[in-house]
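Asks: Sequence first, predicted coordinates after that:
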Amino acid sequence: MDQIRKEDYHSLDEETLFIVSQTFKALSDPTRIRILHLLFEKECSVTEISDCLELKQSNVSHQLRFLKNLRLVKYRREGKTIYYSHDDEHVMKTLQQTIHHALHE
């Protein structure tokens, strides 16, 4: 295997490192994984997420805010109801591959 030379290596800037670490932080929480997995399947309101995953609405709202700040979920308003869906295909593919890896024997 070839050694990489220092002058050929392009390190990551601090902002990129921060975003990557925050994304992995988001994916390290079981509740956020469950929410993202559900939103990969379908768009949902907070009530639907809460009911489907048997979580308190306040917990769901808190986790969605965290995910929205990282641009992992997006939302749209329909009347008084807000619907959430996933917002980053790259992260969702990573999550799906990780789930597939965990299920592989």
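Replies: Perfect, thanks for sending it. Residues are numbered from 1 along each chain as shown.

Asks: CA atoms for contacts and neighbours, from now on please.
Replies: Fine.

Asks: Now do the SS call for Tyr83.
Replies: State at Tyr83, reduced to three classes by DSSP: H, G, I helix; E, B strand; the rest coil: strand.

Asks: ok, second structure coming up, stack it against the first:
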Amino acid sequence: MTTATDLHSDGCQVRMVDPDRVATTKEFLINSAEARRLADGFKLLGEPSRLRILYALYEADELCVCDLAAAVGVTETVVSHSMRLLRAAGIVANRRDGRVVYYRLDDAHVRMLLQVSRAHDAHRPGADAEAVV
């Protein structure tokens, strides 16, 4: 049986507001427009195949669509669609060499985010047991 205390175990037990801490927090809180942009960026990274494509680029520095598809185990159509979205967001860049287009990560912040995300995941309980390529 769930008690009222169980329902609110993650919340405040007593309603008491610290006006100074609230004011300081509000001063540095991101605005709604920035929150929307960041959420949209995280949505792009939230699709598993797309995330694997980004990690492939992180490891290889630069790959064409065919190589990305083979490395990740998805169709070239999936890779091409992902590259369009990621390029529009400024996450990847491309260069053409004859008829072949190569892609690479275009932002050091994205590289850092991928690195930190993987390190964070490695510290999750049971992360090793779930590791499947």
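Replies: It's in. Bear in mind that the values here come from a model prediction, so they are computed numbers and not experimental data.

Asks: Helices of structure 2, start to end?
Replies: Assigned by DSSP state H, the helices in structure 2 fall at 4-7, 19-28, 32-45, 48-60, 65-72, 76-88, 108-122, 127-130.

Asks: Save those helices as CSV, and put in mean neighbour count too.
Replies: Shown next, in CSV, are these (neighbours: other C-alpha atoms under 10 Å):
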stretch, mean neighbour count
helix 4-7, 9
helix 19-28, 10
helix 32-45, 12
helix 48-60, 18
helix 65-72, 18
helix 76-88, 16
helix 108-122, 13
helix 127-130, 9
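
Asks: looking at those helices, which is closest to Tyr102 of structure 2?
Replies: helix 65-72 (7.1 Å; C-alpha to C-alpha).

Asks: Tell me what angle that closest one forms with helix 76-88.
Replies: Per axes from the mean of the first three to the mean of the last three C-alpha atoms, to 10 degrees, the angle that helix 65-72 of structure 2 makes with helix 76-88 is 110 degrees.

Asks: Pipe the helices of structure 2 into a markdown table and attach distance to Val100 of structure 2 per row.
Replies: Listed next are these as a markdown table, based on distance: least, C-alpha to C-alpha, whole Å:
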| stretch | distance to Val100 of structure 2 |
| --- | --- |
| helix 4-7 | 57 |
| helix 19-28 | 45 |
| helix 32-45 | 24 |
| helix 48-60 | 16 |
| helix 65-72 | 8 |
| helix 76-88 | 12 |
| helix 108-122 | 24 |
| helix 127-130 | 36 |
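
Asks: Which of the ones you listed sits closest to Gly98 of structure 2?
Replies: helix 65-72 (14.0 Å).

Asks: can you tell me what part of structure 1 the closest one aligns to?
Replies: Aligned by TM-score structural alignment, helix 65-72 of structure 2 falls on residues 46-53 of structure 1.

Asks: In space, not sequence, find me the middle residue of structure 2.
Replies: Leu45 (3.6 Å; C-alpha atoms, centre = their mean).

Asks: roughly how far apart are that one and Leu38 of structure 2?
Replies: 11 Å (C-alpha to C-alpha, to the nearest Å).
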